[in-house]
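Visitor: Sequence and computational prediction follow.
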Amino acid sequence: MQFASKLGKRIAAFAALAAAAVTLSACGFNTIPTKQEATKAKWADVQSQYQRRADLIPNLVSTVQGAAIQERTTLTEVVEARAKATSVNVDASTITDPAKFQQFQQAQDGLSSALGRLMVVVERYPDLKSNQNFLALQSQLEGTENRINIARNDYNESARDFNTTLRTFPSIVWAKTIYGGEKPFEYFQAAAGAQNAPSVNFDGLKPSDPAPAAPAAAPATVQ
């Protein structure tokens, strides 16, 4: 009888815990951390694609130098933009800090703009456009740019879903209490002038300047 009584109490306790878990789940207690982790995963995808692009640029610069070495200014812009983009410190707080997020996006958009101008310059060099190594790198960059756009859109959608969760019932109850310290995520915005084709002032190029050194493929700081 004593054994049966203890067993009955354990079963009752287990049933109570199970019921509590179901209740918490039904009222949205787990919704905030679940969506938060999903958004962080999307952010990691964005980071991965930007890093892939940064790693392709050293070979691209070296290839262009060999066929269009007089285009010093445009190559220097690419090298400097990559250095700036990879020097931005990125950690978990970036996607909830408006200033950090804007700094990150501006640096990446600056690199996109510099690469766009470089591709305009390439049009002046038929030999370079037929270079197999350059064509392979160009194809990889185009594919990476597409993946960056997809990753950014997926992140924005996940961030929107999470941010809405913080403001709607019943999850807002937990957002104001247990998860009161959680901040909304920032969104990627279209770069200013993104709808315009890159412009290059060829008169401003300086053939006498020394060629820029190809950047090393050092990864950005990610935590």
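Guide: Arrived safely. Numbers count the residues shown, from 1 in each chain.
Visitor: can we go C-alpha only for contacts and neighbour counts from here?
Guide: Will do.
Visitor: Can you tell me how far Ile32 is from Ala194?
Guide: According to C-alpha to C-alpha, to the nearest Å, Ile32 and Ala194 sit 34 Å apart.
Visitor: wait, what's in contact with the closest residue to Glu182 other than its chain neighbours?
Guide: Distances taken as C-alpha to C-alpha, 6 or more residues apart in numbering place Ala175 nearest to Glu182, at 7.3 Å, with adjacent residues excluded. For Ala175, the contacting residues are Ile32, Leu166, Arg167, Gly181, Glu182, by C-alpha atoms under 8 Å, 6 or more residues apart in numbering.
Visitor: Report all helices and strands that the helix or strand hosting the first one contacts.
Guide: Secondary structure here is read from DSSP states H and E; on that basis Ile32 sits in helix 31-67. Other helices and strands packing on helix 31-67, by 3 or more C-alpha pairs under 8 Å, 6 or more residues apart in numbering; DSSP states H and E, are helix 72-87, helix 126-129, helix 132-167, helix 171-175.
Visitor: ok, back up a step: between which two of the contacts of Ala175 is the distance greatest?
Guide: Based on C-alpha to C-alpha, the longest span within the contacts of Ala175 runs between Arg167 and Gly181 and measures 13.6 Å.
Visitor: These two: who's more crowded?
Guide: Arg167 (14 against 8; other C-alpha atoms under 10 Å).
Visitor: let's bring in a second model and compare:
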Amino acid sequence: MYNRFVRQRTLVDESWGGIDVELTRRHDLIPQLVDTVKGYAAHEQAVLSRLVEAREAATAHHGDSPAHRQAYEDTLAGALHHVLARVEAYPDLKASQSFLALQEELTNTEDRIAASRRFYNGNVRAYNTRVRTFPSNVVAAAFGFRTRDFFELREAAQGAVAG
């Protein structure tokens, strides 16, 4: 039982790494989006500033637990959604090849975040079930295996990105 716990815990950690990679990818795309939008919509400075601040906060909490990081990622997704909704008012920006390519990258990244999140949460569910059910809960308690937090993003940036 102990070895199975170790394997499952490792799988949970590995699957969190997949989410982390995709969130970092999204963080890395934000400055490109801000630069692209600035060129077409200079008077949207307040909206862009909120996006930059949300990105910086999310990036600063890169190593935090999923439960703690979730709020920062939700804020970032909301700010991203707001910027992309404002883009609708700028036909020249919406027609820009660089913006369209960036929007496609963001859409793909959001899809990968969702897939990674489902994989992670499935592994957490299986692990937590073992930690909480008898007789494996006895082994879990004896060796300090604790339940893990799920990772759910509340703001659906996906819909906004897909535009």
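Guide: In hand now; what should we look at? Bear in mind that the values here come from a model prediction, so they are computed numbers and not experimental data.
Visitor: What would you report as the TM-score here?
Guide: Overall, the chain-to-chain superposition scores 0.90 on the TM-score scale (TM-score structural alignment, normalised by the length of the second structure); 159 aligned residues with a C-alpha RMSD of 1.9 Å.
Visitor: Can you tell me which of the contacts of Ala175 of the first structure is nearest Ala151 of the first structure?
Guide: Using C-alpha to C-alpha, the contacts of Ala175 of the first structure come closest to Ala151 of the first structure at Ile32, 21.4 Å.
Visitor: returning to what we had before: let me know the closest of the contacts of Ala175 of the first structure to Ala12 of the first structure.
Guide: Out of these, the member with the shortest distance to Ala12 of the first structure (by C-alpha to C-alpha) is Ile32, at 29.5 Å.
Visitor: quick one on the thing from earlier: between Ile32 and Ala194 of the first structure, point out the one with more neighbours.
Guide: Legend: neighbour count by other C-alpha under 10 Å for Ile32 of the first structure and Ala194, higher for Ile32 (20 against 11).
Visitor: which residue in the second structure lines up with the more buried one?
Guide: In the second structure, the residue matched to Ile32 of the first structure (TM-score structural alignment) is Phe5.
Visitor: what residue is smack in the middle of the second structure?
Guide: Leu23 (4.4 Å; C-alpha atoms, centre = their mean).
Visitor: What residue in the first structure is paired with it?
Guide: Alignment note: Leu23 of the second structure maps to Tyr50 in the first structure; criterion TM-score structural alignment.
Visitor: Likewise for Arg86 of the second structure?
Guide: By TM-score structural alignment, Arg86 of the second structure lines up with Val121 in the first structure.
Visitor: now Glu105 of the second structure
Guide: Per TM-score structural alignment, Glu105 of the second structure is aligned with Gln140.
Visitor: Kindly report the same for Thr75 of the second structure.
Guide: Alignment note (TM-score structural alignment): Thr75 of the second structure maps to Gly110 of the first structure.
Visitor: check contacts around that match.
Guide: Gly110 of the first structure is in contact with Ala81, Ala85, counting by C-alpha under 8 Å, 6+ apart.
Visitor: Point me to the helix or strand that includes it.
Guide: Using DSSP H and E, Gly110 of the first structure falls in helix 98-122.
Visitor: Quick check: Leu153 of the second structure touching Leu76?
Guide: No: using C-alpha atoms under 8 Å, Leu153 of the second structure is not in contact with Leu76, being 10.3 Å away.
Visitor: which one of these two has more residues nearby?
Guide: Comparing Leu153 of the second structure with Leu76 by other C-alpha under 10 Å, the one with more neighbours is Leu76, at 27 against 18.
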